[in-house]
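J.: What follows is a protein structure lacking sequence information:
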């Protein structure tokens, strides 16, 4: 398979995954995407690719902004507020990392997002079970 075909397949697989994903999976995909972009920004700092670093950090900020915008503080209460605070911290550290070329600040954000992602993965089973129970009660 040629590189071009492989890339097309990968893009199609991602789009198909998004089309068939439930909201819980979409959040997980966004978290994974932000983590990936931050890791690419770290590599860009190491390889002195300033433009690429800025692009990857900007992309990560956009993803986190989308996650933050999806929070319902009123319904989500303390958990949603805590996530909001963590997202604010992450965005600020990403901005600072971009300005300072700081891998340390990128690592701080990676720790936060990885913890959120791990927690999100951990509640997956609860979400699926809850949906089954709600569907059965209709």
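T.: Everything's here; your move. If you're wondering where the values come from, they're calculated on a predicted model, not measured in any experiment.
J.: drop to CA atoms for contacts and neighbour counts, all remaining ones
T.: Will do.
J.: what residues are up against the residue sitting nearest the centre point of the chain?
T.: In the chain, the residue lying closest to the centroid (Cα atoms, centre = their mean) is residue 31, at 1.9 Å. By Cα atoms under 8 Å, 6 or more residues apart in numbering, the contact set of residue 31 is 63, 64, 113, 117.
J.: Could you list which of the residues you listed belong to helices?
T.: 63, 64, 113, 117 (DSSP state H).
J.: can you list those in TSV and add neighbour count?
T.: As requested, those are exported to TSV (neighbours: other Cα atoms under 10 Å):
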residue	neighbour count
63	20
64	23
113	20
117	18
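J.: Show me which pair in these is furthest apart.
T.: Within these, two members stand farthest from each other by Cα to Cα: 63 and 117, at 13.5 Å.
J.: How much space separates residue 55 from residue 18?
T.: Applying Cα to Cα, to the nearest Å, one obtains 23 Å for the distance of residue 55 from residue 18.
J.: To clarify, my last question referred to residue 94.
T.: 26 Å.
J.: more neighbours, these two?
T.: residue 94 (27 against 14; other Cα atoms under 10 Å).
J.: Quick check: that one touching residue 104?
T.: No - the pair residue 94 / residue 104 is not scored as a contact, 10.4 Å apart, by Cα atoms under 8 Å.
J.: And the lengthiest helix in the chain, how far out from the chain middle?
T.: Counting by DSSP H, the longest helix found in the chain is helix 73-100. Helix 73-100 sits 12 Å away from the centroid of its parent chain (Cα atoms, centre = their mean, to the nearest Å).
J.: Put this next to the first one:
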């Protein structure tokens, strides 16, 4: 199990769980460790972009707005808010900057109904999402 405070660019378990609940994620987070919580945020972000893309293609303005808003909240209130800038150093600062950029691009995608910007937002986060999934076995071994 993970210790209460992680030595990574990310914050405590409780803060991540609260952020995850705030953004309306549907998966139970009661027993999730900090690593899994972030993984769930990445997955929910991808799902939101897929929903936004479908809504734009179907001309469903309200659904598009909700999906993009959810993606932006995941980035702002989940991923970015979960960063520990004090302990995370340069990595946390770089992630914060990336998340701020993605948030701005999501707003623009929403206003313009722009699929290309949604694709860009997906391409920017996907390597982080995959890397996070890839390090899970290593992260679990490090705390056990």
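T.: Thanks, I have the structure now. On a predicted model such as this, the values are computed, not experimentally measured, just so you know.
J.: if we can go back for a sec, trace the longest helix of structure 1 over to structure 2 and give me the residue numbers.
T.: Under TM-score structural alignment, helix 73-100 of structure 1 corresponds to residues 85-112 of structure 2.
J.: Stretch 123-141 of structure 2: which residues count as buried?
T.: Neighbour-count burial for stretch 123-141 of structure 2 flags 125, 126, 129, 132 (criterion: 16 or more other Cα atoms under 10 Å).
J.: which one of those residues sits closest to residue 37 of structure 2?
T.: residue 132 (10.9 Å).
J.: Contacts only, for that closest one.
T.: Contacts of residue 132 of structure 2 (Cα under 8 Å, 6+ apart): residue 39.
J.: mind checking how far it is from residue 99 of structure 2?
T.: From residue 132 of structure 2 over to residue 99 of structure 2 the distance is 15 Å, taken as Cα to Cα.
J.: okay, now residue 65 of structure 2: neighbour count?
T.: 19.
J.: And the aligned partner of it in structure 1, which helix or strand is it part of?
T.: Per TM-score structural alignment, the equivalent position to residue 65 of structure 2 in structure 1 is residue 54. Residue 54 of structure 1 belongs to helix 50-69 when elements are defined using DSSP states H and E.
J.: gap between the aligned partner of residue 126 of structure 2 in structure 1 and residue 20 of structure 1?
T.: In structure 1, the residue paired with residue 126 of structure 2 is residue 114, using TM-score structural alignment. Residue 114 of structure 1 sits at a distance of 24 Å from residue 20 of structure 1 (criterion: Cα to Cα).
J.: Same question for residue 36 of structure 1.
T.: From residue 36 of structure 1 to residue 20 of structure 1 the distance is 21 Å (Cα to Cα).
J.: Neighbour count for these two, which is higher?
T.: residue 36 (15 against 10).
J.: secondary structure element for the more buried one?
T.: Using DSSP H and E, residue 36 of structure 1 falls in helix 23-46.
J.: Report the angle between that helix and helix 73-100.
T.: With axes from the mean of the first three to the mean of the last three Cα atoms, to 10 degrees defining the directions, helix 23-46 of structure 1 sits at 10 degrees from helix 73-100.
J.: and helix 23-46 of structure 1, how far from structure 2 on average?
T.: For helix 23-46 of structure 1, the mean deviation from structure 2 after alignment is 0.5 Å (mean Cα distance after the TM-score superposition for structure 1).
J.: Pull out the buried residues from that helix.
T.: Per 16+ other Cα under 10 Å, helix 23-46 of structure 1 contains these buried residues: 25-35, 37-42, 44-45.
J.: Same question for stretch 90-106 of structure 1.
T.: Buried residues in stretch 90-106 of structure 1 (16+ other Cα under 10 Å): 90, 91, 93, 94, 95, 97, 98, 101, 102, 103, 105, 106.
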